[in-house]
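In: quick one, fold the following:
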Amino acid sequence: MATRTQTTVVDVAGVVQGIVLVTIPALSTILTDPAHYGLTSAQYGAMFAPQVVAAIAAALAGAGLARRHGTHAVYLAGLACSLAAMVLLLTSAAAMHQQNLAYPLLLAATAFLGAGFGLAVPALNSLAAAFHPTAVDKAVLILNALLGLGTALAPVFVALFVGLGFWWGLPILSTLLLIALLAVSVRLPMHTGARAAATTAGGRMPARFWLYAAFALLYGICETVNGNWAQLDMTTSVGASATTAALALTAFWTMVTLGRLLFAGVTRWLPARATFHLLPFALAGVFGIIASLPHGHTVQGVIAFGAAGLCCSALLPLTISFGQGELTGFSAAVAGGVIAAYQLGYGIAAFGAGPLVSAGTPLSRLYAIAAFVALAMGLLSFAVAHRQRSPRTLHPAPAPVHAPAQSTT
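Out: Modelled structure (predicted):
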């Protein structure tokens, strides 16, 4: 059984990792402001390409690294990568008026951010499960809620620091939190003992897996249209202030977190399979509302992005739950593959939308396109969850924790 200190460190790490994950997207108005970095929409979008590649690579490699070096080491490596991302972001701030210097630093920062996400978040889920062997579902639920809390806090901190006149306060705060967390985590024993390796049958992944991967890819597009472009849509299309735009992004991530708690709590009355079918169609409707918001309707914009967060909340964890429930011999590969597909969808929306916006496509049109993506996701949900029983928990059990391999020589 884990000590209170160990569980507290894991929970705090979830909040910190959530803040770090959204730090760069939350600064979108600063990054595209001519008075600061002056990035074009295409440059802003392309900036996330290294993040996607690194996150996919780290997510796919994480299980093997954990078997060789232990989950604790993978967790520490993830924190170190996140710290490097924040240091590079701060370094770019010193050269933000020299784009030939600042932009490469931003690209490197997003690459380290992706690697940190791909390593730290799965490791944290595994540690939370191992520290609470008799209440795995509850522990993972709490950790994911805390991770969501961190993503919701980042835009709040941006609004606060921008209002105080130093936007770079958020990356400084993230850096200090990561340094403190690393200092505690390095000295804290988190060796949970070896557990059985995740089951992975030999041979190729079943054809059914690609339905889950396709759904995760579509979901990644829908989530990222909100997470990375909401603030710019609010300021350019709706005419909101930077503070109100940050509030809209906060509303989105807050409702993602609260929605997971809500749908996990109502499974007795609303089966998870029904939730899985209904939410994509509701999201398509919300995207239609966002696309048609008139200029000046800022309050409605904040509410709409909050509703989008609620619609997104349960979809990714349910995708993994259904996949692990059906493809039981490939449980670890399903989790890693779904996360990789989600990151690919993230990349499509993050840097694929940039050229469209730079070519003159209004951001409101982007949300109209996203509505059709959500409709496709809704239709695909019937193929993914075809005749499947609803999972007992909204949050799938993570892959088993691995201790470092012991030498036999």
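In: for the rest of this, base every contact and every neighbour count on C-alpha atoms.
Out: OK.
In: chain center to stretch 327-338, what's the gap?
Out: How far stretch 327-338 lies from its chain's middle: 19 Å, per CA atoms, centre = their mean, to the nearest Å.
In: what's that stretch in contact with?
Out: With contacts defined as CA atoms under 8 Å, 6 or more residues apart in numbering, stretch 327-338 is touched by 59-60, 198-201, 205-206, 209, 212-213, 216, 319-320, 323-325, 398-399.
In: ok, of the residues you listed, which come out buried?
Out: Applying 16 or more other CA atoms under 10 Å to those, the neighbour count classes 59-60, 198, 205, 209, 212-213, 216, 319-320, 323-325, 398-399 as buried.
In: just those: which are in strands?
Out: Of these, none are assigned to strands by DSSP state E.
In: from those, which single one is nearest T192?
Out: Distance to T192 across those (CA to CA) is lowest for A399, with 13.7 Å.
In: farthest-separated two in the buried ones among the contacts of stretch 327-338?
Out: The largest separation in the buried ones among the contacts of stretch 327-338, counting by CA to CA, is between A198 and A216 at 21.4 Å.
In: here's the other one to compare against:
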Amino acid sequence: MNNRNLIVLIVFLLAFLTGVNFVIFPSLGTAFTDAFLFGLSSSQFGNLFIPQVICIIVACLGAPVLVNKWGPKIVLAVGIVLMLISTGSLWFLHYFLAEKAMLFLVLMVLVAFTGTGFGLSITTLNPLAASLFEKGSAKAILILQFLVGLGTSTSPLMMNLIGDPKNWMYLPGSIFVTVVVVLIVFLFLKIEKGSFFKLPGHFRIPEKLWVFFIAIIFYGCVEGTFGSFGGIILKNKGLDNGEASIGLSLFWAGIALNRLLFGIFSKMVDLSLVFLCAPIAVAITIVLLLVYPDVHLLVFMMFMIGFFMGSIFPGSIGWGTVEFPTYSVLVSGFLMAANQIGTGVVTNVLGRFSDHLNEVLQILVVLMTIISTLFFYLKRNSKIKDAF
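Out: Purely as a prediction, here's the structure:
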């Protein structure tokens, strides 16, 4: 295997492991709220992720400047090390579970490390993948985001395989060892900084990039609603707990499948119009969810909502990278931060409106319509066909 192929393999493997690492704390929810283990209350467990969202946003906005100064290899390595510090420390916490008074504060700090590490890593990985496939940068980002999503679904699966919450320490332990091995290989690779990661000496954020930013904040609101409250929405529509859980899983499966298919087939056919119309397809499916909530179709509707949403976020990063090649790292950090702002606001606010879910869904239809309008505005005199 030549050096370039090894770099591609390790970069995409790190994307998968970044996703695995990112959701380690949510995956351990049963252990954290177990009275005989960590003993967190439900509200403490929810508040645990506030520093994570804040740190991700700050890291995503700061990463472009750091990559411009130090290069992608150093920033990515720092991001991974921060996540490793968090995961490794979590692993060792099983020796100190008797000190319950301090556990919540310690977990808050560790979650902040994970958020910062994730923000630095994912912001750097997007343009790094694009730089390895300059003629197919948008497709590379779609595949990378598919692997990140696959990683986020792996941690909960691993916890299910572990079974008893008392054995929770095997999850961070196995992840820590695996990521350390891959990181060591990565550190021996030679990755040039290159012009792809440089920012102009004096720059201002292009007007069109602000439009992308607004669109992705709205997208984050929709993703956060279904990703965090999808199960509640389905239960409100008449499904039981098991069916609601399946529906939520299929939502994320739809997102992952769309990203994979988009990354594969955009090499063969022009999918730019499909991308532009995706928000409208999401809006129509949500309307069907509202006006025709047949219990036999609800789970399928959740899958289709996820499927139509799949390419919107990574596709926007890829399109922005093609549109503003001299700002590729900035595009990644800017839009990653926008997504976290949208999801962070929704997950911390929507719980107060759990009795008004139909009204919430109506608002999501409006947001998706606005996103489609913004995309068609951005399409004018754009390079979207080069992206898809």
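In: now the TM-score, please.
Out: Remark: TM-score between the superposed chains equals 0.80 [TM-score structural alignment, normalised by the length of structure 2]; 383 aligned residues with a CA RMSD of 3.8 Å.
In: picking that back up, so which of the buried ones among the contacts of stretch 327-338 of structure 1 belong to helices?
Out: Within these, residues falling in helices by DSSP state H are 59-60, 209, 212-213, 216, 319-320, 323-325.
In: just the closest of the residues you listed to L170 of structure 1, please.
Out: When those are compared against L170 of structure 1 (criterion: CA to CA), the nearest one is A59, at 26.1 Å.
In: right, and that closest one touches G118 too?
Out: Yes. Here A59 of structure 1 reaches G118: they are 4.5 Å apart, a contact under CA atoms under 8 Å.
In: helix, strand, or coil at the closest residue to T151 of structure 1 other than its chain neighbours?
Out: Distances taken as CA to CA, 6 or more residues apart in numbering put G18 closest to T151 of structure 1, at 4.5 Å, once the chain neighbours are dropped. What DSSP: H, G, I helix; E, B strand; the rest coil gives for G18 of structure 1 is helix.
In: can you get me a residue count around P133 of structure 1?
Out: P133 of structure 1 is flanked by 12 other residues according to other CA atoms under 10 Å.
In: once you drop chain neighbours, what's closest to it?
Out: M1 (7.8 Å).
In: correct me, but the one you found touches F131?
Out: Yes. Using CA under 8 Å, M1 of structure 1 is in contact with F131, at 6.0 Å.
In: show me which of those two is the more surrounded one.
Out: Using other CA under 10 Å as the criterion, M1 of structure 1 and F131 rank with F131 on top: 22 against 10.
In: A139 of structure 1: what's it in contact with?
Out: Per CA under 8 Å, 6+ apart, neighbours of A139 of structure 1: 128-129, 132.
In: which of these fall in strands?
Out: Using DSSP E, no member of those sits in strands.
In: mind putting these into a markdown table with neighbour count and distance to H386 of structure 1?
Out: Shown next, in a markdown table, are the contacts of A139 of structure 1 (neighbours: other CA atoms under 10 Å; distance: CA to CA, whole Å):
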| residue | neighbour count | distance to H386 of structure 1 |
| --- | --- | --- |
| A128 | 28 | 31 |
| A129 | 24 | 29 |
| H132 | 16 | 32 |
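In: what sits against the residue nearest to P133 of structure 1?
Out: 131-133.
In: again with V156 of structure 1
Out: Contact analysis of V156 of structure 1 by CA under 8 Å, 6+ apart lists 246-247, 250.
In: by neighbours, which of the residues you listed wins?
Out: Counting neighbours by other CA under 10 Å, A246 comes out on top of these with 30 neighbours.
In: that one contacts V158, correct?
Out: Yes. If you go by CA under 8 Å, A246 of structure 1 and V158 touch, sitting 7.3 Å apart.
In: which neighbours do these two have in common?
Out: A26.
In: tell me which element F176 of structure 2 falls in.
Out: Assigned by DSSP states H and E, F176 of structure 2 falls within helix 170-187.
In: number of residues surrounding G203 of structure 1?
Out: By other CA under 10 Å, the residues close to G203 of structure 1 number 6.
In: from A333 of structure 1, how far off is it?
Out: With distances taken as CA to CA, to the nearest Å, G203 of structure 1 is found 12 Å from A333 of structure 1.
In: and if you look at S41 of structure 1?
Out: S41 of structure 1 is 35 Å from A333 of structure 1, by CA to CA.
In: and the contacts of A139 of structure 1 as JSON lines, adding distance to L147 of structure 1?
Out: Below are the contacts of A139 of structure 1 laid out as JSON lines (distance: CA to CA, whole Å):
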{"residue": "A128", "distance to L147 of structure 1": "12"}
{"residue": "A129", "distance to L147 of structure 1": "15"}
{"residue": "H132", "distance to L147 of structure 1": "18"}
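In: now which residue in structure 2 aligns to L107 of structure 1?
Out: Using TM-score structural alignment, the partner of L107 of structure 1 in structure 2 is M108.
In: do F382 of structure 1 as well
Out: Under TM-score structural alignment, F382 of structure 1 pairs with T373 in structure 2.
In: tally of neighbours for its match?
Out: T373 of structure 2 has 17 neighbours, counted by other CA under 10 Å.
In: which residues touch G347 of structure 1?
Out: By CA under 8 Å, 6+ apart, G347 of structure 1 lies in contact with 48-49, 52, 221.
In: what's the helix or strand for it?
Out: Judged by DSSP H and E, G347 of structure 1 forms part of helix 331-358.
In: quick one, helices of the stretch 51-200 of structure 1?
Out: Remark: helices assigned in the stretch 51-200 of structure 1 by DSSP state H, counting those that start in this stretch are 71-94, 99-131, 136-164, 169-187.
In: so the second one versus helix 71-94, what angle?
Out: Taking axes from the mean of the first three to the mean of the last three CA atoms, to 10 degrees, helix 99-131 of structure 1 and helix 71-94 form an angle of 160 degrees between their directions.
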